[in-house]
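Undergrad: Just to be clear, the model below is a prediction. Sequence and coordinates:
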Amino acid sequence: MPIAIYILGLCIFAETTSEFMVAGMMPSLAAAFHVSLADVGNLVSAYALSIVAGGPLLTLWLRGARRKPTLLGLLLLFLLGQLTGAMADSYAQLLASRVICGVAESAFFGVALALAAEQVGPQRIARAAALVLNGLMLASVAGLPLAALLDQHWGWRTAFWLVAVLVLLAAAAIVLLVPAGDKPDAGRMREGWRELAAPALWAAYLSSGLIIGAVFAAFTYLAPLLTRVSGFNAGAVPLLFAVYGAATVLGNMLTGRLADSHTRGVLNLGLLALLATLVLLALCAQWRTLTAVCVFLLGFAGLPLNPAMVARVARVGGSGPMANSLHMAVVNLGLTFGAWAGGVCLEAGLGLRAPLWLGAALALLGWLSLRLDRRGYSWQATGSSVGLPR
């Protein structure tokens, strides 16, 4: 793999650590700005909504720019948002920083995956996407715990400053090691706009939104389930989350290897495994050993479907920045819906197992949505068509 792929993974690690870390320092932020935990939770929602709404618009504005300057500009915009948060002296300023970072991350994600596809070619796009997305997986395994540790010992601003330093290092690596790339071809861009209207692309988006919705309907409320239903003590929860995070990294590596040649098969089997895991956990959450196994399987069969999702989108809608940015927007809509709907289940008094059943229902719908597009995939590249396996 070209060195640029690993640099893009570092960038994603820094950005998604920033996205996740607010959840790990909620009490500190609430105390620092004299707001409620719900207000701090709104920072997470604002970030997600910025990804959904702002990222595609910024990507549209930058559609004719070269990849490398675009990546650097987006990193600098993200750095501006991160520094605004690090120096925030009001809740409004911190909220503004989350919006800036969310918009920049969404657009960066789209351009990064487009550049990765250019670097490796259509036959290895899932593997390249897996390496780039490993930054996201490692952010949950290492970035989030590290940010929480810094918050506890040196204050929440330290974590913001550390991410800013990581972004600067990533920007320097892009300047030195990432190739400039060609200016986007006008004819190819017009073809990309036609691909965005393809029903098969929106079927792929629907599947992705349902997959991530299923995962986060369950994952968002996993901690109280582990302590109140499974009977784990509070000290065991971080260890179980570490198991979950390690499983996401392992699963992402495996799907990255398989998804290029078996895209639909990986999605089919992965969704069935996710469905079975959620049902088993809902039925057996009172038994610790089975619960621990299910936590591992949830990490292994949930988020690691991302490379196959990216490969499917590339095959039916192209690998351009707009297709990828819209994909990220849909994924975040799924995440937001899953977490919100799980909370509705709890507020309705349905119990802590209810989000698991909701996640299972979304996984089943995701598996059924794969049947909306039964055509073979093809890759349109510089005027030629290269057939790729289903």
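TA: Perfect, I can see it now. Numbering: from 1, shown residues only.

Undergrad: CA only for contacts and neighbour counts going forward, please
TA: OK.

Undergrad: Could you pull out the strands in the stretch 1-150 of the chain for me?
TA: Counting by DSSP state E, counting those that start in this stretch, the stretch 1-150 of the chain yields no residue ranges for strands.

Undergrad: how much space between the nearest residue to residue 353 once chain neighbours are set aside and residue 226?
TA: In this structure, residue 353 finds its nearest non-sequential neighbour in residue 282, 5.5 Å apart by Cα to Cα, 6 or more residues apart in numbering. From residue 282 over to residue 226 the distance is 12 Å, taken as Cα to Cα, to the nearest Å.

Undergrad: same check, this time on residue 331
TA: In this view, residue 331 and residue 226 are 26 Å apart by Cα to Cα.

Undergrad: now do residue 137
TA: Taken as Cα to Cα, the span from residue 137 to residue 226 is 21 Å.

Undergrad: hold the first one in mind and look at this next one:
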Amino acid sequence: MSKRYTLPPTVYLLSFTIFSLVTAEFMVAGMMPALADAFSVSIAQVGNLIAFYALGMALGGPPVIMLLLVRRVSNKHALVGLLVLYVLAAALAAAAPTYPVMLIARCLMGISSAACIGLCLTICAALVPVDARGRAISVVLAGLMLAPVAGVPLMAWLEQHFGWRASGWLIVVMASLCTLLAATRIPRVEPGSEPALSQQWATLNRRSLWAAYLTSGLIIGATFAAFSYCAPILIDAAGLQPRHLAPLLALYGIANLLGNYVVGRIADRYTMPALGWGLAMLVVSLSGFALAGDRLWLNIGFFIMLGLTGVALNPAMVARVMKAAEPTALVNILHTSVITGGLAVGSWAGGAVIEAGYGLRAPLWVGAGIALVGLVSLWRPFVVRREAEVCV
């Protein structure tokens, strides 16, 4: 029996980097009242601090990567440089004297964050053999899963005991540590050794790549159409006691980690089945959640089931993209932008149906509908794959 491949330690460094970036993205949700008081703004304006971070990720990341490719900067040097920019922006946010300064700092953090996540995935893919990419990516993306479970609660605890600026400065410390480790631990690569921008741009002509992007956007859109409004749904519609929400969210996060682990183990060999069954499970969990009524145990069961799929399908989503095209920095950053765009559109759609008067559970039906479209989007790739196997 052949010995199981051992992932290099650098993979875990990349996971910690993504953990730090995603924690910073969502930590605002746990300290909204404090930030509203500090800057004398509304809760909705504080929410824009998350939206502008996401906007920076979706729109700013690809141009930055293309500029670095034009300058023929190596992936390692690009990651270290962008992490330095992130540290400076995070320090500006932690010391922000006014709301507009905080808004600008968060937007800069989003731009550098998107590019860093794309580079982390690209560097990870280059570090391991092709048949180990799915497992390595699942480890890197575990940082994304851990951020809501451990990072965001930690930041909320710091804010409650030492003020919101303490949380901001901890992000600076974490990002600085990631920068130092990336500079010293990531293998040295000569500048210009990565494919040129024209070569990476040419890979974007593949229909299979855009099909993979579409499915990824639909998966994340479906998930966040529902998850963005899980608190009012569970408390006001299902009858959950507010004090039980935090432990339930922790269970949801654990379900995410478990799902990510399982999908990561099968993503390389069974990419399309993992996506297909995962999307089917997403449709069932969201539909069941929407129909659960006032039976609290049923609501909780379908909510945990939601945690096992959705975001947990990330390793299969990334594996499909990497099979459709060489996992260059441009390919990965566009994937990150599509995922971020799906998150924004899904959250907006869920809120729109509530505003239209369709009730608190309406976002669950929106999510189920988007997931069903995602399942349909797999039909043609699945048929093509089956035909290819028959021909062989």
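TA: Ah, there it is. Treat the numbers as computed from the prediction; the structure is a model and nothing was measured.

Undergrad: what does the residue nearest to residue 353 of the first structure align to in the second structure?
TA: Using TM-score structural alignment, the equivalent of residue 282 of the first structure in the second structure is residue 290.

Undergrad: Go ahead and confirm that match touches residue 359.
TA: No - between residue 290 of the second structure and residue 359 there is no contact under Cα atoms under 8 Å: 10.7 Å.

Undergrad: higher neighbour count, those two?
TA: residue 290 (21 against 12; other Cα atoms under 10 Å).

Undergrad: show me the contacts for the more buried one.
TA: 361-362, 364-365 (Cα atoms under 8 Å, 6 or more residues apart in numbering).

Undergrad: any idea which element it lies in?
TA: helix 271-291 (DSSP states H and E).

Undergrad: Helix 271-291 and the helix or strand that that helix is followed by, what's the angle between them?
TA: Past helix 271-291 of the second structure, further along toward the C-terminus, the next helix or strand under DSSP H and E is helix 296-308. Using axes from the mean of the first three to the mean of the last three Cα atoms, to 10 degrees, one finds that helix 296-308 of the second structure and helix 271-291 are set 160 degrees apart in direction.

Undergrad: compared with the first structure, how much does helix 296-308 of the second structure deviate?
TA: Comparison of helix 296-308 of the second structure with the first structure after fitting gives an average deviation of 1.2 Å (mean Cα distance after the TM-score superposition for the first structure).

Undergrad: list the buried ones in that helix?
TA: For helix 296-308 of the second structure, burial by neighbour count (16 or more other Cα atoms under 10 Å) applies to 298-300, 302-308.

Undergrad: after that helix, next one along is what?
TA: helix 314-324.

Undergrad: Where in the first structure does stretch 49-62 of the second structure fall?
TA: Under TM-score structural alignment, stretch 49-62 of the second structure corresponds to residues 43-56 of the first structure.

Undergrad: And the matching stretch, what's buried?
TA: Quick answer for stretch 43-56 of the first structure (16+ other Cα under 10 Å): 43-52, 54-56.

Undergrad: How about the contacts made by the spatially most central residue of the second structure?
TA: Nearest to the geometric centre of the second structure sits residue 144, at 6.0 Å (Cα atoms, centre = their mean). Neighbouring residues of residue 144 of the second structure by Cα under 8 Å, 6+ apart: 15, 18-19, 22.

Undergrad: From residue 10 of the first structure, how far off is the equivalent of it over in the first structure?
TA: Here residue 144 of the second structure is matched to residue 136 in the first structure, going by TM-score structural alignment. Distance, residue 136 of the first structure to residue 10 of the first structure, by Cα to Cα: 9 Å.

Undergrad: Over to residue 1 of the first structure?
TA: Distance from residue 1 of the first structure to residue 10 of the first structure, by Cα to Cα: 14 Å.

Undergrad: neighbour-wise, which of these two wins?
TA: Between residue 1 of the first structure and residue 10, residue 10 has the larger neighbour count (other Cα under 10 Å), namely 25 against 12.
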